[in-house]
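**Student:** below are the sequence and a predicted model; questions follow.
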Amino acid sequence: MKSLILSTAIAAVAGTMAFADTVRLGTEGAYAPWNFLNDAGEVDGFERELGDELCKRAELTCEWVTNEWDSIIPNLTSGNYDAIIAGMSITDEREEVIDFTQAYTPPDPSAYVALSADVDLEGGVIAAQATTIQAAFIAEQGWTVVEFATPEETVAAVRNGEADAVLADKSFLDTVVDGELVMLERTEAIGGGVGLGLRESDDALRAKFDAAITSMKEDGSLNTMIAKWEVSSQW
């Protein structure tokens, strides 16, 4: 146990020191339009453009790292990268483990997609990505939730009949609605906006990103970027 604690502490210190040279930004790369891999296999989307601009304004050299969603926080705290920028909503539960910058988008409405507009949400099975605010919301309602590792799997569960509907950020579901899937009128207001996640020890790095976010809000460039990618309402 002592060696584990010591190793964690060393990793945290190393991660804190690393940003002086290169800051590693961790993202999922599977949640369009927030973040996804393009045809060249590179991280793309709203958060790629945003992250690059924030690093430029903060005078930081940044590299991009992809990580599966269910281990994205543990791999931050263990030092595999220095910040999470992955459509992550700021919640009290997550703030018990990591810190966040100020929100760079307002809360994005959560919506439902199903094969039929008259699906029974309360009596049905609702799919959600594991460890998301949507999965927690469904469980809090006392409804039946089935969790999947990736957003693509939640949509596939509806298509193949494993689930009656999927609950996710509306901006993501807008990219999957087609002639087969329909968006329900009902939406949910959950989450406290989206911010960068950082280790609790990285106060200086958080301050740099906060200042960059503030400058983008003040000059209107953040709203322009939000509108371009249609990820949420504007500030």
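**Tutor:** The structure has been received and is ready for your questions.

**Student:** please make it C-alpha for all contacts and neighbour counts, starting now.
**Tutor:** Fine.

**Student:** contacts only, for residue 88.
**Tutor:** Under the criterion of C-alpha atoms under 8 Å, 6 or more residues apart in numbering, the neighbours of residue 88 are 194-197.

**Student:** mind putting those in a markdown table, neighbour count, distance to residue 140 and secondary structure included?
**Tutor:** Shown next, in a markdown table, are the contacts of residue 88 (neighbours: other C-alpha atoms under 10 Å; distance: C-alpha to C-alpha, whole Å; DSSP: H, G, I helix; E, B strand; the rest coil):
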| residue | neighbour count | distance to residue 140 | secondary structure |
| --- | --- | --- | --- |
| 194 | 23 | 21 | strand |
| 195 | 24 | 23 | coil |
| 196 | 24 | 26 | coil |
| 197 | 28 | 24 | strand |
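
**Student:** try this one side by side with the last:
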Amino acid sequence: MKTTLLAAAFALTATSGLAQTTVRIATEGAYPPFNFINDAGNVDGFEIELMNDVCARAELTCTWVTTDWDGIIPNLQSGNYDAIAAGMSITPERKAVIDFSDAYYPPTDSAYAAMDGEADIEGGVVAAQVNTIQSGYVAETGATLVEYATPDEAVAAVRNGEADAVFADSDYLKPVVDESNGEFVWVGEPVELGEGIGLGLRQSDTDLRDTFSTAIQTMKADGTLNDLLVKWFGDDTNTF
């Protein structure tokens, strides 16, 4: 019954008020497994597979735009694309300037990783990607924050001795730690930040927001979204 009701609501939303049929979706292409560029040079990852399904359910033609993280919200507001699917956490600060769809990724932990299990994450130097909830969190601790354009550069800063630790989404850092042969270890305690991850949209695009949200709700109801979460993040990941 839940799936049937959502499907009916989705059909109503999809046919009422939404003028556009082609939607440009921005992603960073540098935040695996959420989004990345594969060996064929195409965007790939959890968010790409997710949005391909969402757009099919919404009967929309979606195209992908890759852009740097640091300017991703200003470029949305300038009309260079219509939505953001780039591992963007829903926060009160962001909701003041853009709108969000329903979350397609539940709230999960951020974590510290370092090359030394005794790394000082409270008073030392901690690397994070610029303009993220993780960099905002570090800035309010006693640590010295150093920001980098990409999460890979933040990890490299630890390897290069520019930072004592890196702070990022635990799902991003997990393969860094697991595949480092002991080079990287977890440090300190995990920290839950944000309200989950959703599509970022202009505040004026309420019809598009509702169309995407309803499609995401149908994926939650039929189990497709949880299947994707487990596929890309493993059996231990948080699901809906």
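**Tutor:** Received, thanks. Nothing here was measured: the structure is a model prediction, and the numbers come from that model.

**Student:** on that earlier part again, out of the contacts of residue 88 of the first structure, who's nearest residue 216 of the first structure?
**Tutor:** When the contacts of residue 88 of the first structure are compared for distance to residue 216 of the first structure (C-alpha to C-alpha), residue 195 comes out closest, at 13.8 Å.

**Student:** so the spatially closest residue to the closest one that is not a sequence neighbour: helix, strand or coil?
**Tutor:** What sits nearest to residue 195 of the first structure in space, not counting adjacent residues and going by C-alpha to C-alpha, 6 or more residues apart in numbering, is residue 103, at 4.3 Å. Following DSSP: H, G, I helix; E, B strand; the rest coil, we place residue 103 of the first structure in the coil state.

**Student:** surely residue 103 of the first structure touches residue 206?
**Tutor:** No - using C-alpha atoms under 8 Å as the test, residue 103 of the first structure is too far from residue 206 to be in contact (11.8 Å).

**Student:** out of those two, which sits in the busier spot?
**Tutor:** Taking neighbours as other C-alpha atoms under 10 Å, residue 103 of the first structure and residue 206 compare with residue 206 leading, 21 against 18.

**Student:** strands of the second structure, start to end?
**Tutor:** Assigned by DSSP state E, the strands in the second structure fall at 22-27, 30-31, 35-37, 43-44, 61-66, 83-84, 99-100, 109-114, 125-129, 144-148, 165-169, 185-192, 200-201.

**Student:** quick check: angle from the first one to strand 61-66?
**Tutor:** Orientation check (axes from the mean of the first three to the mean of the last three C-alpha atoms, to 10 degrees): strand 22-27 of the second structure against strand 61-66 gives 30 degrees.

**Student:** would you check how far apart residue 109 of the first structure and residue 20 of the first structure are?
**Tutor:** 36 Å (C-alpha to C-alpha, to the nearest Å).

**Student:** between the two, which is the more surrounded one?
**Tutor:** residue 109 (19 against 12).

**Student:** residue 186 of the first structure versus the more buried one, what's the distance?
**Tutor:** 10 Å.

**Student:** who's in contact with the residue mapped onto residue 196 of the first structure from the second structure?
**Tutor:** Using TM-score structural alignment as the criterion, residue 196 of the first structure maps onto residue 199 of the second structure. Neighbour list for residue 199 of the second structure: 83-86, 88, 100-103 [criterion: C-alpha under 8 Å, 6+ apart].
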